[in-house]
Each structure stands twice: as C-alpha cells, then as structure tokens.
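Trainee: Sequence below, structure please.
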Amino acid sequence: MDSRPRIRLLTRGDDLGAFEAGNRAIIDAYQYGILRNASLIAPAPNIHHAAHLVKQFPRLCLGLHITLTSEWDAPRWGPVSPAETVPSLVNRDGCFFRTTMELFRQGINIDEAVREVKAQLQLVRSLGLDICYLDEHMVPGWIFHPADTLRTPLSSAFKAIAREEGLIWYGDITTQAEALPASRDLPETLRHIQPGTYLLVTHPAYDDAETRQVVGSGHTQPGNLARIRAQDAQLLRAPEVMRIIDERHIQLVRYDEVSLL
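Mentor: All right, here's what the predicted structure looks like:
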C-alpha cells in the first residue's frame, strides 16, 4: 500500500440549473475534466434540463445549493414554496430579494427559510436526483433575525436540516480543506501545493447567446458573466491542469469521500 501523504482536490461546480449553458459546461467538466461535485439551484428555470443531464452520470456528486436570493435581472426566480407561505423571503414581484443584505433588512422568518430549504430539497429529490450535501448560494447563512439577541445565524438551521436529512453540511468540509482560487494561476498552484485537502469552487458555463444577455449582481455589461464563467469551464478541462494532476497523483474527490480519507 502506498503510504505517501496524499494531495486531495475537491472540485465543485455551482449554479447547476441556472442556465442551460452552465448545465452543459458542468457535465462536460465532469465527463472530460476534473469536476467531481455539482450544486443545484432548485428554483432556477433550467433545473429540469439539469436533472435530465446529470441522471446520465450517477457518479457526479450532487448537492443542493440552498438559494434564498435571485441576483440577476433575468432570469429571476422565487421560492419553490408558494410565495404566500414564505412572505419574508420574497420581494413585491414574488421573486427572491437580490442580495443577502436585502433579505436581512427585510427581517427574515427563520421558520419560513427552513420550510423553503426543505421544499427545494424535496423538489430535486422528486426529479430522481440523489443529493449528497448542502451548501449555500450567495451565502445567506450569516443572516439572523433582527429580534434575536443571540444573533443565531441561519447556517445553524441549515446544518440541522443536513443532519436531519442525512446529508453532508459543506461547512464541515470547509474546515478541513484549503480553498484554491479558480484563476489562470491554478496550474502553478497545483505544482507546489503540499499534501492535504483542497477545495476548488467554480461557476462553469459556456459563452453563448443565453449567458451573454445575463446582467446584474456586479455584472452590468452584457457578456461579462459569460466571459468569466467560460474561463471556469476552460479551467476545469485545461490539458495543463489535468496533466499536473496526473503527474502529481492528485486525487479528485467527492464530498462523500472527504470524511473517508
């Protein structure tokens, strides 16, 4: 048995279900690249397209990307639950607020947030998807109810849901893994990292007519988001990255494999 210290790389692709171009890029990054985990946005408009694709690749580890915000001008999305049952989560248009700060200022009802997360989990499971872990879209876990003098963060409720549902809470993995930037410097970084567990979070999508029209949340120019996400898609399939991983015997791992190593 090889007893040498190992380098383990946990690779994650976020926003599965948001764009068809993202769904295709994530699948390609798994099939032909280094991606091993993908996080689903249940309320997003292309979730059924995502489910159709990922069911063909059961070894791709799936997580629910807990989503309580809707940052783009288009597409916009709202809760899986009926909007009238989660009024503290929605804007006047019936969609989620654009930012976590807006959600916080609204005065979030924790019970409504829990109800919505469970509804999102039920939806993706109803599509025949095996969910392994929970993580957060736009990281709403810091939010607490303004009346709560203890300032109990929403992430505590999320973690409790994970335990109740027998899922991995991504925050428990984050404490074990060092984050790597998804940048053009990744090959150089991989050449020099020492044994340990590392996390690479990406947002892959293809640059096409769909993604070029997306604006909002810091991307005010059409095409900006498409360009940035296409870079992530390329990074996950870059020959140089794949060659270094092979040469250094870097293990590409799923969320459900981290606790076993």
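Trainee: alpha carbons only for contacts and neighbour counts from here, please
Mentor: Fine.
Trainee: so where's the longest strand in the protein?
Mentor: Scanning the chain for the strand with the most residues, using DSSP state E, yields strand 7-16.
Trainee: Confirm for me that residue 255 is in contact with residue 10.
Mentor: Yes - assessed by Cα atoms under 8 Å, residue 255 is found in contact with residue 10 at 7.1 Å.
Trainee: What separation do you get for the spatially most central residue of the chain and residue 138?
Mentor: Nearest to the mean C-alpha position of the chain, by Cα atoms, centre = their mean, lies residue 14 at 3.3 Å. Remark: distance between residue 14 and residue 138 (Cα to Cα, to the nearest Å) = 11 Å.
Trainee: helices or strands next to the longest helix anywhere in the chain in the packing?
Mentor: Longest helix in the chain, counting residues (DSSP state H): helix 110-126. For helix 110-126, the elements it packs on are strand 61-66, helix 154-165, judged by 3 or more Cα pairs under 8 Å, 6 or more residues apart in numbering; DSSP states H and E.
Trainee: I'd like the structure of this one too, to check against the first:
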Amino acid sequence: MKLIVNADDFGYSPGVNTGIVDAYKNGIVSSTTMMANMYGFEDALKLHKEYPGLGVGAHLVLTSGKPLTNLPKEFLDDNGEFLRRPIYLDDQNESIERDWLDGELIYKEWKAQLDKILDAGFNVDHIDSHHHMHTHEQTRAAAKKISEEYKLPVRSSYLDEKYFNSPDFVKLDGDGLLSNKNTDKQKFVELFDHITSFEIVELMVHPAYVDFYLMDNSSFNTARVYEHMWLTSDYIKGLLKERNIELVTYKQFK
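Mentor: Reported below is the predicted structural model:
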C-alpha cells in the first residue's frame, strides 16, 4: 500500500520548518503543506530548495497570522491577525455559523495564499487547511472552487469524491499517538496494521523543533518534539519496512 505522511504547518516558524525537513531527511515524512502568511515562509522556501523531493501542498489559513487580502474587521483581532479556531469550530469540530463569514471573501484570501506559494516556485500538489477550516460549512464552497480552478485534490471527506485521488483514500490523524513521549509501541503496530487495509492513506502529523515563535503563538508546541522523535525513530521506520508500506506524495496521484 501507499502512505503519504504529511507534516502540516510548513512556514509557521523556522523551528517548525527545520523539524519538518529533518523528519523528511531522517524519518518517514514524505509531504508537507505550506502556510503563505506566516513568520517562517521565506525560511521554508530556502529549505525546500535544498530538498525538492519533499512534496508540498497549500495549507490554507483563516485562524493564524495576518491575511494577505483586505478582510473586514470581523475576521481579525485587535492586532490585525486572524481570529482563532474556537470562533469557528467547537470541540467536536462542528461548524459555528458566523453571519459575516462570506464565502467570496474567503475564496479571494485563500486564492491569494495559494498564488503566493505558487509564485514562490513551489510545485503545489494538494490543498488542506490550518485547523481544518476548509471543512467548515461556510468555507467548503470556497475550497471546492479553488480545487476545481487549480485542479488540486483536497484533504477532506466533506467534498465530493471526485476531488480525492482514490476511492480508498483515507486520512488519519497521527497527533494523538505521536505527540506522546510514552506511547505504548503496540499502538503503532495497530496503527500501521490498520493502514495496510487501505490502498492509499494520508497520515497527518506535526513534527517540529520548538522556537520562541511557536511557544508564543501555539498551544500545540512542545508535543511536536515527540512527533519528530517518533517519526524519525528506527522503530517506526522498521514497522513500515516490515509491512512493505511505500512512502509517496500527492504528486503520484495528481
């Protein structure tokens, strides 16, 4: 079977970028998704030029950093940055409707973010979003429009199946296991045994080295170091080899 191990948040900060690239060089990460509006964008661009084999998608943002377009004040906090995730999604990832959440404005902002990534020279092969905001009931149409316009697949079970790479394509969230230093190794055996029952799987991960920007701006910070630890471990690399799991990127399915 084929496995895409996608590290979200490329471009968030230099520490995040370095952790992702190291998990690609020395671990099982095969793909990442880029944030166009964040502090570490230029640093990520430099790093990727050194490692062009790392697959790159667009990580569309509506809940971190500053927008690239002139959005109304309702989208922003007092510092001119995007409002955070709890404004839009509850603890069960259910959509919270906001009457000012205009789909056309979101489309223009996300298009500007994607265009910035493309203009920088990245060969974008798929789309997802920070905090899964493209799954929000009021943003799905914008994500679908961009997917159609740029002919890029989207990570989401909310969009029509034709936007997937395969009917058997599934997404798994690795954060719960990988972000725990003391995870029972048997849990990883169960995870990868489960993965082999599908044709194609994307495992979503968040490896990083911690820097000041990550600590100051994200509540999910030090746990990312443990994700890096597991993703580069000989143990997990051995599990993939034993099960004949092939690491790939979205490029193989465009």
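Trainee: Please state their TM-score.
Mentor: The TM-score (TM-score structural alignment, normalised by the length of structure 2) is 0.80; 229 aligned residues with a Cα RMSD of 2.4 Å.
Trainee: about what we covered before: looking at the helices and strands packed on helix 110-126 of structure 1, which is closest to residue 134 of structure 1?
Mentor: Taking Cα to Cα, strand 61-66 is the member of these nearest to residue 134 of structure 1, at 4.9 Å.
Trainee: now the helices: where do they sit in structure 1?
Mentor: Under the criterion DSSP H, structure 1 contains helices at 20-32, 47-54, 100-106, 110-126, 154-165, 170-174, 186-192, 209-212, 224-236, 239-247, 255-258.
Trainee: These into JSON lines, with extra columns for distance to residue 39 of structure 1 and mean neighbour count?
Mentor: Formatted as JSON lines, those follow (distance: least, Cα to Cα, whole Å; neighbours: other Cα atoms under 10 Å):
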{"stretch": "helix 20-32", "distance to residue 39 of structure 1": "10", "mean neighbour count": "23"}
{"stretch": "helix 47-54", "distance to residue 39 of structure 1": "11", "mean neighbour count": "18"}
{"stretch": "helix 100-106", "distance to residue 39 of structure 1": "19", "mean neighbour count": "17"}
{"stretch": "helix 110-126", "distance to residue 39 of structure 1": "11", "mean neighbour count": "18"}
{"stretch": "helix 154-165", "distance to residue 39 of structure 1": "15", "mean neighbour count": "16"}
{"stretch": "helix 170-174", "distance to residue 39 of structure 1": "11", "mean neighbour count": "14"}
{"stretch": "helix 186-192", "distance to residue 39 of structure 1": "21", "mean neighbour count": "14"}
{"stretch": "helix 209-212", "distance to residue 39 of structure 1": "18", "mean neighbour count": "16"}
{"stretch": "helix 224-236", "distance to residue 39 of structure 1": "15", "mean neighbour count": "21"}
{"stretch": "helix 239-247", "distance to residue 39 of structure 1": "22", "mean neighbour count": "15"}
{"stretch": "helix 255-258", "distance to residue 39 of structure 1": "11", "mean neighbour count": "16"}
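Trainee: Among those, single out whichever gets nearest to residue 93 of structure 1.
Mentor: Short answer: helix 100-106, nearest of the helices of structure 1 by Cα to Cα, at 14.2 Å.
Trainee: Tally up the residues packed near residue 248 of structure 2, please.
Mentor: For residue 248 of structure 2, the count of nearby residues is 23 (other Cα atoms under 10 Å).
Trainee: Next, the contact list for the equivalent of residue 33 of structure 2 over in structure 1, please.
Mentor: Using TM-score structural alignment, the equivalent of residue 33 of structure 2 in structure 1 is residue 39. Listed by Cα atoms under 8 Å, 6 or more residues apart in numbering, the contact partners of residue 39 of structure 1 are 12, 13, 14, 15, 16, 62, 63, 64, 65, 135.
Trainee: Translate the fifth one into the numbering of structure 2.
Mentor: It stands for residue 16 of structure 1. Checking TM-score structural alignment: residue 16 of structure 1 goes with residue 10.
Trainee: is it true that that match touches residue 21?
Mentor: No - when contacts are counted by Cα under 8 Å, residue 10 of structure 2 is not listed as touching residue 21 (9.0 Å).
Trainee: wait, what's in contact with the counterpart of residue 147 of structure 2 in structure 1?
Mentor: Mapped onto structure 1 by TM-score structural alignment, residue 147 of structure 2 lines up with residue 162. Contact analysis of residue 162 of structure 1 by Cα under 8 Å, 6+ apart lists 133, 134, 168, 169.
Trainee: mind running it again at 7 Å?
Mentor: Residue 162 of structure 1 makes contacts with 134, 168, 169, as judged by Cα atoms under 7 Å, 6 or more residues apart in numbering.
Trainee: who's in contact with the closest residue in space to residue 62 of structure 2 that isn't next to it in sequence?
Mentor: Nearest non-adjacent residue to residue 62 of structure 2, counting by Cα to Cα, 6 or more residues apart in numbering: residue 82, 6.1 Å away. Contacts for residue 82 of structure 2 (Cα under 7 Å, 6+ apart) come out as 62, 63, 64, 65, 66, 67, 75, 76.
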